[in-house]
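Participant: give me a model of this one.
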Amino acid sequence: MKQDARHISFSVYSKDDDLIGFASLVKLDEVVVTGTKTSNKPAKKPTHGILLENPILEDEHLGMGTHVIEWDGFDPDDKLDTSKFAQQITFQIMVSAKIGGRAGYRKTVQTEYMTDDGEWLDVRIDKKANLINTTLRVDFRDGGTKGLSPGSPSMTISTYGINMPGQSADWDKVPAAEQAKIPALRQRNKTHDELVKYAIDGINQYWSRININNQGKDIQVNGVSYQVITEAVDSKERCTDDLSLIFLTNFDWESRFNRSSNPGRVRDWNSFQANFLPQRVFYKAGYYHYKNKITGNTEWDYLSESYSIEDFKETTAHELGHEILAAYGGGEYSNTHKGTSTFYTQSGLPSSILPTSGEVDLMKYYDRPDRSRTIVAEEDIKGLVWLSTIKIKQE
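Facilitator: Alright, predicted model coming up:
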């Protein structure tokens, strides 16, 4: 016999019995209940594996009929953590009758990321603190060095009368007059571990929108301001495609072989075409040469350590950004720098002029740089958060 319900409790469990949250609306199967509200006393909180318990006491839910219960994924503290939704979650509905008795419905569902790229990202949202934290797993590799070849001596093969000229050491290509002021580097002065640290610092700096920034202090979500803090970690599991870090010195600044690039993994036809580019970031140090546009002469200059570090930080943040842009916006969106460069040659378009004020988009090309105003654009950080979206697998 049907009877009135006293209350309904809604609980959610993770695979590992941890508190979780969810980034988008979840609709459970329809649940049939009967009764009227008689008490606002919540059910006793379980002591095992509970993720969320939210007694449903509204008349419209307790009345006789068929009801759809919706949950936005946030826990009772208004926090959400996408890492807690991995693999599976369990929903449970318990209905307590007014006169006596209890009935329940329990369902375990398998979960998956909206895109394959969600694997390398965790997102935590705190509504009360207006704060979003992202953890980004990046596979940094040691790409070695370039510009430190010791050269080779000349050789004569007397049997055949062949003379083989030697090769100068890379540092000997720097004019003596320049080296009289500052000696050329003959070995790397930054270890791979140091480059990884700088790379992480750069990603954290340029992919965070917080109030201490010169530009890009927050994002707006439904009219509400949120701070976004990104934390990159070096990882070989559930991570981005590998990104090689290379120490470069005694080099040609204008050579395309000394340009950083990162097409990321193949996702579509455009990203497939872009994969002729290597996935690498150069830490540029010491001497470099370039052609003077006025005189046409080749000239040498020396990079200060502070410049090398800051340039590497920004470059790493930019190159890692191509993986993110391609993941949520597609290969063309990424490879054309959001419409500010050519696709194949990666040359900036004449129409892309540096704004006179405000933010400078980390992922766009401009006619000149301004590092002091450079930051990830709001739409790109929102795209990054979107990649963490988890959905229930269809049975």
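
Participant: C-alpha only now, for contacts and for neighbours.
Facilitator: OK.

Participant: contacts for whichever helix or strand Val109 is part of next, please.
Facilitator: Taking DSSP states H and E as the definition, Val109 sits inside strand 102-113. Identification of contacts with strand 102-113 by Cα atoms under 8 Å, 6 or more residues apart in numbering yields 85-96, 119, 387-393.

Participant: which SS state does the residue most central in space within the chain fall under?
Facilitator: Residue closest to the mean C-alpha point of the chain, counted by Cα atoms, centre = their mean, is Leu136 at 4.9 Å. Following DSSP: H, G, I helix; E, B strand; the rest coil, Leu136 is assigned to strand.

Participant: so it sits against Glu119, correct?
Facilitator: No: using Cα atoms under 8 Å as the test, Leu136 is too far from Glu119 to be in contact (9.6 Å).

Participant: please indicate which of the contacts of strand 102-113 are buried?
Facilitator: Neighbour counting by 16 or more other Cα atoms under 10 Å classes 85-96, 119, 387-392 among these as buried.

Participant: and this one, please, so the two structures can be compared:
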Amino acid sequence: MANNSRTGKNNYPGAILPAPYRVRPQPIGAVNDEQIHNGSKRPLTYATANMDDEHKIIHIRLRMNYGKPSLLTCLLGLAKKPGDAQFEYYARLADEGIAKYWSRTITLKGEAWDVRVRPERSAQGMPLTLANPGSRLLGNLSKRSRNPYPFFTGTLYYDENDGPDPERSYAMTAAHEVGHPLLTHAFGAIWSWGHAGTSTLLGKRYDSAPECPAQGEINLMLYYNRNTSCVIGSNGIFERTIASEDDLKTLVYIAGRPK
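Facilitator: Take a look at the predicted model:
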């Protein structure tokens, strides 16, 4: 579930994948714009959308509950606990990534709306463990970021060897991993963990996944087959990556409304 296979528009591959995995159109397409505007009857507890109808701006507060790995997790070699200063740095990078990659313009009821996502720290927020990689002997188990919440708490690893710009890679990975619980809440784990049909539930990319687009938007939540356009730090990948309009409409829909 880590965002290591870079992400584009909703050009999902049309191949039939091994059952029960089939590439499907984005499910939010079945929800009309009026419903998206008014919000779901089953909203998230940690996200709130304030709809500014006059100025066509949607302010979304996404509450996050960052924590350090447990003593047992560290003893098992699955992670190393960051120091206080490191932890705050990782939390700030995660906040920056969430705000950057989940904020964009969407079209709702025939008009352009500016959606601004702002993370907030809260004990009632989405839990996410911020960690340093653990034992190398455990391979991906101790270094690959994942977020299966609400089934288990996710873990976000900071890898100083992650390409030429580990800070921006971490921020982008944080935004990707935070997206999994959102899409799981809306459409279930098969859709979310399977990256809209581009991977298995365990995050193994399918050969039928599309190639990373050389130009235009790169979808934050999809897995792509590697090509020269997918190299981290090249071809404007940090600038072109963004949550798709449909995924952001999904967040608007499932976010609660102020009471």
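
Participant: what's the TM between chain one and chain two?
Facilitator: Here the TM-score for the pair of chains, by TM-score structural alignment, normalised by the length of structure 2, is 0.70; 207 aligned residues with a Cα RMSD of 3.2 Å.

Participant: overlap in contacts, Leu136 and Glu119 of structure 1.
Facilitator: Going by Cα under 8 Å, 6+ apart, residues that sit against Leu136 of structure 1 and also against Glu119 are Cys239.

Participant: need the strands for the stretch 101-250 of structure 1, in chain order.
Facilitator: Here the stretch 101-250 of structure 1 has its strands, by DSSP state E, counting those that start in this stretch, at 102-113, 121-126, 131-146, 155-157, 162-164, 219-221, 224-234, 242-252.

Participant: ok, which of those strands comes nearest Ser352 of structure 1?
Facilitator: Set against Ser352 of structure 1 and scored by Cα to Cα, those come closest in strand 219-221, at 24.1 Å.

Participant: number of residues surrounding Leu195 of structure 1?
Facilitator: 22 (other Cα atoms under 10 Å).

Participant: that one matches what in structure 2?
Facilitator: Superposed on structure 2 with TM-score structural alignment, Leu195 of structure 1 falls opposite Tyr90.

Participant: repeat that for Lys236 of structure 1.
Facilitator: Under TM-score structural alignment, Lys236 of structure 1 pairs with Ala123 in structure 2.

Participant: surely that match and Tyr46 touch.
Facilitator: No: at 9.9 Å, Ala123 of structure 2 does not count as touching Tyr46 under the criterion of Cα under 8 Å.

Participant: give me the common contacts of these two.
Facilitator: Common neighbours of Ala123 of structure 2 and Tyr46, using Cα under 8 Å, 6+ apart, are Met64.

Participant: about what we covered before: show me what contacts the match of Lys236 of structure 1?
Facilitator: For Ala123 of structure 2, the contacting residues are Met64, Asn65, by Cα under 8 Å, 6+ apart.

Participant: check the gap between it and Leu222 of structure 2 for me.
Facilitator: Separation of Ala123 of structure 2 from Leu222 of structure 2 (Cα to Cα, to the nearest Å): 30 Å.

Participant: do Leu44 of structure 2 as well
Facilitator: Applying Cα to Cα to Leu44 of structure 2 and Leu222 of structure 2 gives a distance of 22 Å.

Participant: thinking again about what came up before, any buried residues in the strand holding Val109 of structure 1, and which?
Facilitator: For strand 102-113 of structure 1, a neighbour-count test (16+ other Cα under 10 Å) marks Gln110, Thr111, Glu112, Tyr113 as buried.

Participant: just those now: which is nearest Arg259 of structure 1?
Facilitator: Distances from Arg259 of structure 1 to the buried residues of strand 102-113 of structure 1, taken by Cα to Cα, are shortest for Tyr113, at 33.3 Å.

Participant: how big's the offset between the biggest helix by length in structure 2 and structure 1?
Facilitator: Counting residues, the longest helix found in structure 2 (DSSP state H) is helix 166-187. Taken over the aligned residues, the distance from helix 166-187 of structure 2 to structure 1 averages 0.6 Å (mean Cα distance after the TM-score superposition for structure 1).

Participant: what range in structure 1 does that helix sit on?
Facilitator: Helix 166-187 of structure 2 lines up with residues 308-329 of structure 1 when matched by TM-score structural alignment.

Participant: what's in contact with that stretch?
Facilitator: With contacts defined as Cα under 8 Å, 6+ apart, stretch 308-329 of structure 1 is touched by 117, 198-203, 206-207, 240, 260-265, 267, 271, 281-285, 331-335, 362-363, 380, 383-384, 386-387.

Participant: good, wrapping up.
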